[in-house]
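Participant: Sequence first, then the predicted structure:
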Amino acid sequence: MGLVEQTLAAIAPLDLVVRRDVSARLDSLTKPAGSLGYLEDLVLQYATIRHDSAARFGGGALMVFVADHGVANAAVSAYPKAVTAEMLRNIGAGGAAISVLARSFGYQLLVTDVGVETDTSISPLPSVRYRRVGAGTHNFLDGPAMSLEETRQALEIGIETTREAAAGGATLVGIGEMGIANSTSAAALLAALTGLEPRRLVGRGTGLDDVGLERKIGVVGAALQLHREFFKDGLQTLAALGGFEIAAMTGACLAAAAYNLPMVIDGFIATAAAAIAQSIRPGLSDYMFFGHRSAEAGHSIVLEMMGARPILDLGMRLGEGTGAALAMKTIESALALFHQMATFTSAEVSGKLE
């Protein structure tokens, strides 16, 4: 049995007894029942995934997977592919938005080069993990983006990274990415999974103009026609249209559920990975939080189809796991309220009139 199969076999059902106990504790706190709104739901879901009535918080970890895409050669991004390697160095040096948030919140930051075209491991940064599957994917207009072997390798990198986060004490993980042209790959994956027209899912990404947007829509449509024979199977769909970092995020989603780690999915691209994970293991979305509603065109549509409620709606479309990080802090705040608020009994506050 391979690592992916072992991980799938380790996913346990959610603990509904824990949910009942946590709900009773929430109702005992010095507030009208339900008055903390969605924050109470966050605590309930967190504790249920953790199998922990005390809903203990041990720390957060942000996992950011970085890779290049062959389809960038089709002029689907406003930025050149070189930016992927440059941003990897920036994240590793502590200058990117996700670096600042991780430092500010005290979260682990696990940055992994899964397949950047430029091999930056020649001059390595100590804060970057080099687990390269290849120097970027193939252009999926010419054939599958990845072989099945490469796809499995990337999935396993995501699984192993999640294991490291758990070993480092994390009880909550955020899943994010960076890679020029990966919004094209994400849109293609989501179109294949949902059957929606590319025009409903393809967005401007890093800032395409109208001409660039139409070109990107055409590229996704052509890829769907070329690879439609693979769309009955989640793994083959991922191999045909995905990226190394998207596959790694998919593996991270599977592993987080197996390790009873509540996971926060970042934006549009991370949601594509989450949707693939859900197709591989139905019901996996019960183990997920969705960090925010991205400004990318198709994100709201996909969230609605998945029955997902994003924690934040800030008009963000940066990626890197930034939306996940901010949402994790919201979850952490909800847990602090759960742990530190007095009960009606302990504070000697009168309860609701019968």
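Facilitator: Thanks, I have it. Since the structure is predicted, the reported quantities are computational estimates derived from the model, not experimental observations.
Participant: going forward, measure contacts and count neighbours with C-alpha atoms only.
Facilitator: OK.
Participant: Against residue 275, how distant is residue 9?
Facilitator: 19 Å (Cα to Cα, to the nearest Å).
Participant: Looking at those two, which is more packed in?
Facilitator: The residue with more neighbours, out of residue 9 and residue 275, is residue 275; 25 against 11, by other Cα atoms under 10 Å.
Participant: The helix or strand containing the more buried one packs against which elements?
Facilitator: Per DSSP states H and E, residue 275 falls inside helix 268-280. Contact partners of helix 268-280 among helices and strands, from 3 or more Cα pairs under 8 Å, 6 or more residues apart in numbering; DSSP states H and E: strand 172-178, helix 182-194, helix 234-241, helix 244-258.
Participant: Next secondary structure element downstream of that helix?
Facilitator: Assigned by DSSP H and E, the successor of helix 268-280 is strand 288-292.
Participant: hang on, the earlier thing: please compute how far the helix holding residue 275 lies from its chain's middle.
Facilitator: Distance of helix 268-280 from the chain centroid (Cα atoms, centre = their mean, to the nearest Å) equals 8 Å.
Participant: Contacts for it, please.
Facilitator: Helix 268-280 is contacted by residues 175-177, 182-183, 186-187, 189-190, 193, 234-235, 238, 246-247, 249-251, 253-254, 265, 284-285, 290, 294, 296, 298-299, 319 when judged by Cα atoms under 8 Å, 6 or more residues apart in numbering.
Participant: second one coming, line it up with the first:
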Amino acid sequence: MTLEETLAQIKPLDERAMETAAKRWDSIAKPLHSLGKMEKMVIQIAGITGNPDMHINKRALVPMCADNGVVEEGVTQTGQEVTAIVAENFLSGDTSACVMCRQCGTKVIPVDIGMAVDTKVATDLKVACGTANMTKGPAMTREQAVQALEAGIEMVCRLKEDGYGLLATGEMGIGNTTTSSAVASVLLNRPVEEMTGRGAGLSGDGLNRKIHAIKKAIEINQPNQEDAIDVLAKVGGFDIAGMAGMFLGGAAFGVPVVIDGFISCVAALIAQRICPQTGDYMIASHVSKEPAAHLLLEALGKEAVLHGEMCLGEGSGAVALFPFLDMGVAVYESMSTFEDIHVDQYEELV
């Protein structure tokens, strides 16, 4: 499905399904609204899917894997070859996020959307062998940015057809906190220093190089703050674009998609700027340890559930939300109602 067709398919959340879910919560034999965000997420999922019955047992983490030309500027602690190594580790189940996924019944489905080399990860949605160095010109063409967005949309379409009812966004790409900080700085109109952290363990000198590279990229490319696709193309990455496409696809196809941390939040903001309605379909998981994370969540109008000081990436924070959500769904689906136990129902008091 093209980007234009996807945007045309995005509609408001299903209010009737949400009302039914809310009434179900109110009928359960417990104080009103006492499970807080557990209740809110279930109601939101009902609105996303158009169904007050929960069907989220089949779930997947989709790490978008891509390389970034800006690593030439010395903005990372490790080399670009690590992207391919970790991407293949997703297939063998040997990453932190994979271990977490096994604990909560989640399949890991990595996507090569733009790695510098081909690996055992499927390449049918690959846009190019990494982006260009954004300090010397645009990271990608606008056409490539749209293609990467459509790759994310396509993944959601495929997974819905395969019966998946809940998706988590993830990423792997050395240098992607640099691209994410650049996009965030432009879209939020905030200083680069405020948007930029140490990523995967940079030294003070490394952080300074990173900030300098981002400033240089923004100065050279002059991304248009009012055009999220232009910002994505000039200073973003294929992994960010793929995740943004997943958020758009989730809204179009009625599939709940969970935001991970800093990089995923940047992708979510791009999707929301492309189509504001998309924001209603996103579920926030955690507040990343990266310095700009809370500003991004604020811009998205989201409140995260978890505050664990995590900054691993890969989708680990999104997956960490699943057990919390599962407990809420268990209460929603199996708890006795006030009618069942012959007790008067709580009433909403002003």
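Facilitator: Noted; the coordinates are in hand. The model shown is predicted, which means the values in this text are computed figures rather than measured ones.
Participant: Which stretch of the second structure lines up against the helix holding residue 275 of the first structure?
Facilitator: Here helix 268-280 of the first structure aligns to the second structure at residues 262-274, judged by TM-score structural alignment.
Participant: For the matching stretch, give me the average deviation versus the first structure.
Facilitator: Stretch 262-274 of the second structure, aligned to the first structure and superposed, deviates on average by 0.6 Å (mean Cα distance after the TM-score superposition for the first structure).
Participant: ok, how many other residues are close to the corresponding residue of the first structure for residue 148 of the second structure?
Facilitator: Residue correspondence to the first structure (TM-score structural alignment): residue 148 of the second structure is matched to residue 154. Neighbourhood size, residue 154 of the first structure [other Cα under 10 Å]: 29.
Participant: ok, residue 154 of the first structure touching residue 242?
Facilitator: No. Contact between residue 154 of the first structure and residue 242 fails when scored by Cα atoms under 8 Å: they sit 10.7 Å apart.
Participant: For the helix or strand hosting residue 97 of the second structure, buried residues please.
Facilitator: In the assignment (DSSP H and E), residue 97 of the second structure maps to helix 96-103. Buried positions in helix 96-103 of the second structure, judged by neighbour count with 16 or more other Cα atoms under 10 Å: 97-98, 100-101.
Participant: Kindly indicate which of those residues lies nearest residue 218 of the second structure.
Facilitator: Checking the buried residues of helix 96-103 of the second structure against residue 218 of the second structure with Cα to Cα, the nearest one is residue 97 at 32.2 Å.
Participant: Quickly find the element holding residue 107 of the second structure.
Facilitator: strand 106-108.
Participant: counting contacts, what elements does that strand pack onto?
Facilitator: strand 59-66, helix 96-103.
Participant: Comparing that strand with the first structure, how large is the average distance?
Facilitator: Following the fit onto the first structure, the mean deviation recorded for strand 106-108 of the second structure is 2.2 Å by mean Cα distance after the TM-score superposition for the first structure.
Participant: any idea how far that strand is from the chain center?
Facilitator: Centre to centre, stretch against its chain (Cα atoms, centre = their mean), the figure for strand 106-108 of the second structure is 15 Å.
Participant: for stretch 217-225 of the second structure, same thing?
Facilitator: Here stretch 217-225 of the second structure is found 24 Å from its chain centre; the criterion is Cα atoms, centre = their mean.
Participant: next one: stretch 146-161 of the first structure
Facilitator: On Cα atoms, centre = their mean, the centre of stretch 146-161 of the first structure falls 16 Å from the chain's centre.
Participant: what does that stretch contact?
Facilitator: Under the contact criterion Cα under 8 Å, 6+ apart, stretch 146-161 of the first structure has outside partners 3-4, 7, 63, 110, 114, 131, 133, 137-138, 235-236, 238-245, 247-256.
Participant: Let's see that with 7 Å instead.
Facilitator: The contact list for stretch 146-161 of the first structure (Cα atoms under 7 Å, 6 or more residues apart in numbering) reads 3-4, 133, 137-138, 239-240, 244, 247-252, 255.
Participant: Which of these has the largest number of neighbours?
Facilitator: residue 244 (37 neighbours).
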